[in-house]
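Asks: okay, predicted coordinates and the sequence, questions at the end:
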Amino acid sequence: MSNDIHFGLLQRIGHALFGEPIDREWLMRHLKDAEAAAVLDAGTLSMIQGVLTMGERQVRDVMVQRSQMVVMRRDDDLAALVRVVVDSGHSRYPVIGEDRDEVVGILLAKDLLGYLEPGQDLPFALRDVLRPAVFVPESKRLNVLLREFRQTRNHMAVVVDEYGGVAGLVTIEDVLEQIVGEIEDEYDFDEDETDIEPIDDTSALVRGLTPIEAFNAHFGVTFSDAEFDTVGGLLAHQFGHLPEVGARLEYQDFEFEVTAADARRIEQVRAVRAAPSPDATEDDG
């Protein structure tokens, strides 16, 4: 394609970005034309699309669910806090009181380092290193949240629902991923696909964020959703920690194997329903 056509595309994109307000669909059409003409590469186009759509997305779309938050407790001693840091590898943690609806502050892992130096015998009190928690509503737009994160130099916020209860947490990384994208692997689900992908009659790949109610409906079981909303939250509780890929757990009549996970959540599991025992089969007959 000639330089004149390249220049014309750049002129139109520049006018759209810096000139008079224009319809977003028009802009996206010309950006795609620019990609087709090799003026923009696919990665750049994807980032621009991410920026343009941030104003349409809300915190609830990207937050870590309440049941999957890694938290510390107000009454934990130094050894317990260090164990959580070592097991999870995070840099920031919500600190809770009686339950997850009572977030009393944020702990930065680096603030524990001074108490761990050899020869140090400093008295430790969690309240001395606790930082104020920032609370945001589920409905806040991501572009607004990113601007606030940058202005306040804050990297984490606790998300609250319309009733004031804690719904989850969101980090600046969660927001930036909407621009630069995530690193996908072979186990990632397409957002347009179902939460449960059957393998055969007794097994399926299940997203961690699958509602327990949906899991129950698919398999005809009655897992309780009184304490946890999602399959990932329930299994993280049963493991007692955030498991690594390959970890297995037997729960009720199922064996679960973690097939995808990151430092914050169970992304996907393989659920295999145990075959009925011979005795049970005979009794049914």
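Replies: Thanks, I have it. Numbers count the residues shown, from 1 in each chain.
Asks: make it CA atoms for all contacts and neighbour counts henceforth
Replies: OK.
Asks: I'd like the distance from stretch 179-191 to the chain centre, please.
Replies: Going by Cα atoms, centre = their mean, to the nearest Å, the spacing between the C-alpha centre of stretch 179-191 and its chain's C-alpha centre is 12 Å.
Asks: tell me the buried residues in that stretch?
Replies: For stretch 179-191, the neighbour count (16 or more other Cα atoms under 10 Å) marks 179-180, 189 as buried.
Asks: helix, strand or coil for the nearest residue to Val62 once chain neighbours are set aside?
Replies: Counting by Cα to Cα, 6 or more residues apart in numbering, Val62 lies nearest to Asp174, which is 6.3 Å off, once chain neighbours are set aside. When classified by DSSP: H, G, I helix; E, B strand; the rest coil, Asp174 comes out as helix.
Asks: structure two is appended below for comparative analysis:
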Amino acid sequence: MQEIPLSVLFGALVVLFLLSAFFSGSETALMALNRYRMRHRAQTGHRGAADAAHLLEQPDRLIGLILLGNNFVNILIAQIATIIGWRLFGDTGVAIATGILTLTLLIFAETAPKTLAALHSERVAYPAARIYRILMRVLWPVVWLINLLANNFLRLFGVPVDARQRSALNADELRSVVSEAGSLIPPNHRRMLLNLLDLERATVEDIMIPRNEIVVLDLTEPWNEVLDQLLHGSFTRLPVVEGELDRVLGFLHLRDVLPLIERDEFGPEALRQVVTAPCFIPEGTPLNRQLINFQQQRRRIGLVVDEYGDIQGLITLEDLLEDIVGEFTTDSPTMSDDILFQEDGAAMVDGGIHLRELNRLLALDLPLDGPRTLSGLIVEHLESIPEAPVSVRINGVVMDIVQIKNNTIRTVRIPPEHHSPTTPED
């Protein structure tokens, strides 16, 4: 070392600093990569992403390779710096070199390259991955030995090292990713994706039309009234009953009735011939399961029944799709007929509205683990049927009970400061 010129030693020191910065920065960049973006780019043929994905399948080997190179380089830096300090200032120079070396390594070989790599992980990681693939082949025996010793040491303390790290997202994590996507996903699309993820949490009771609101075609009614209901009604599909809802015959589609009227064959017996068998849906069926059932059975409407077979409500494919994409209306794509706004911005809400729909339309956070409707939630909270007018606060939302009829809360007023109506541009 005495014969080596100082200029050569300083040059070697600069090169070793660059190598140390490379090892430190590339380690941070590879660990900071977005795994899903990396896999997507690897599938589209990006060579660097493919190399990075291959290396990260066994992170213990990658870390062993990086630390092997980084520690080897840092040890050489320390030795060369010590020699330079001793040759320039003697024994005092060794102490000076140690202090300067500590500061320069921390700034130029650790902090600066790692910060740069964290900010631009893909630009650093992909080129580095190609270099590491080559180094892994060359230094494989050494890396294997290092990992063998390290893993056995960890096993002594009961640390499992054989299980691969699973990077698959669960539903809640995926929901967080979608929510934080920001400008990468348009707001309307982001809302649809979140609603789609929420299907597994909701059941048919959350969106069904309650039993007392189901419109039926009763064959025991006068025939002229039946015909008038078919011609002037607002529904294309109707449950057909005999006297009461529990005596349901099936469903009738208006398109099957019009040919009978045109051929002058319209009558009770002819009508029964075009009625399709009813579809019964057990209560508690998740919405995502029911969506698949509708698809497999080629159905668009069904009756929700409880464990005793009693009809509790009605659900349609349109109701299910609206829960994902919003209301299918031309006047107000996000508002429901159950919500009317006053001039001061207060929302007048029908007590029978489903809580999931109310939360979505007014950006509320009312609990969903109990009653399905707003009326039921208020009654459960108060533990009695209130007398209007009265106010109640649930989860920070103040609600004024305006109208009660037949022991049921009919209308609730929510002040403007307690809700934020969604709009199509949200």
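Replies: Nice, thanks for sending it over. Remember, predicted model here, so these are calculated numbers, not experimental data.
Asks: how close are the two chains, by TM-score?
Replies: Overlay of the two chains. TM-score (TM-score structural alignment, normalised by the length of the first structure): 0.61; 205 aligned residues with a Cα RMSD of 3.5 Å.
Asks: thinking again about what came up before, in the second structure, what residue corresponds to the residue nearest to Val62 of the first structure?
Replies: With TM-score structural alignment defining the correspondence, Asp174 of the first structure maps onto Asp319 in the second structure.
Asks: list the contacts of the counterpart of Leu252 of the second structure in the first structure.
Replies: Residue mapping for Leu252 of the second structure onto the first structure gives Leu107, with TM-score structural alignment as the criterion. For Leu107 of the first structure, the contacting residues are 92-95, 129-131, by Cα atoms under 8 Å, 6 or more residues apart in numbering.
Asks: who wins on neighbours among those?
Replies: When neighbours are counted as other Cα atoms under 10 Å, the busiest of the contacts of Leu107 of the first structure turns out to be Pro94, with 26 neighbours.
Asks: what range does the helix or strand where Asn359 of the second structure lies cover in the first structure?
Replies: Under DSSP states H and E, the secondary-structure element containing Asn359 of the second structure is helix 355-362. The alignment of helix 355-362 of the second structure onto the first structure (TM-score structural alignment) finds no residues at all.
Asks: can you name the next helix or strand after that helix?
Replies: Counting by DSSP H and E, the element after helix 355-362 of the second structure in chain order, helix or strand, is helix 374-382.
Asks: next, the angle helix 355-362 makes with that next one.
Replies: For the pair helix 374-382 of the second structure and helix 355-362, the angle between their directions (axes from the mean of the first three to the mean of the last three Cα atoms, to 10 degrees) equals 100 degrees.
Asks: flag every buried residue along helix 374-382 of the second structure.
Replies: Of the residues in helix 374-382 of the second structure, those buried by neighbour count under the rule 16+ other Cα under 10 Å are 374-378.
Asks: how about stretch 44-61 of the first structure?
Replies: Counting neighbours by 16+ other Cα under 10 Å, the buried set in stretch 44-61 of the first structure is 45-47, 49-51, 54, 57-60.
Asks: for these, give me a markdown table that also has distance to Gly220 of the first structure and secondary structure.
Replies: As requested, the buried residues of stretch 44-61 of the first structure are exported to a markdown table (distance: Cα to Cα, whole Å; DSSP: H, G, I helix; E, B strand; the rest coil):
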| residue | distance to Gly220 of the first structure | secondary structure |
| --- | --- | --- |
| Leu45 | 44 | helix |
| Ser46 | 41 | helix |
| Met47 | 42 | helix |
| Gln49 | 41 | helix |
| Gly50 | 39 | helix |
| Val51 | 42 | helix |
| Met54 | 38 | helix |
| Arg57 | 34 | coil |
| Gln58 | 33 | strand |
| Val59 | 32 | helix |
| Arg60 | 29 | helix |
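Asks: I figured Asn70 of the second structure hits Ser24, correct?
Replies: Yes: distance between Asn70 of the second structure and Ser24: 7.2 Å, which falls inside the contact criterion (Cα atoms under 8 Å).
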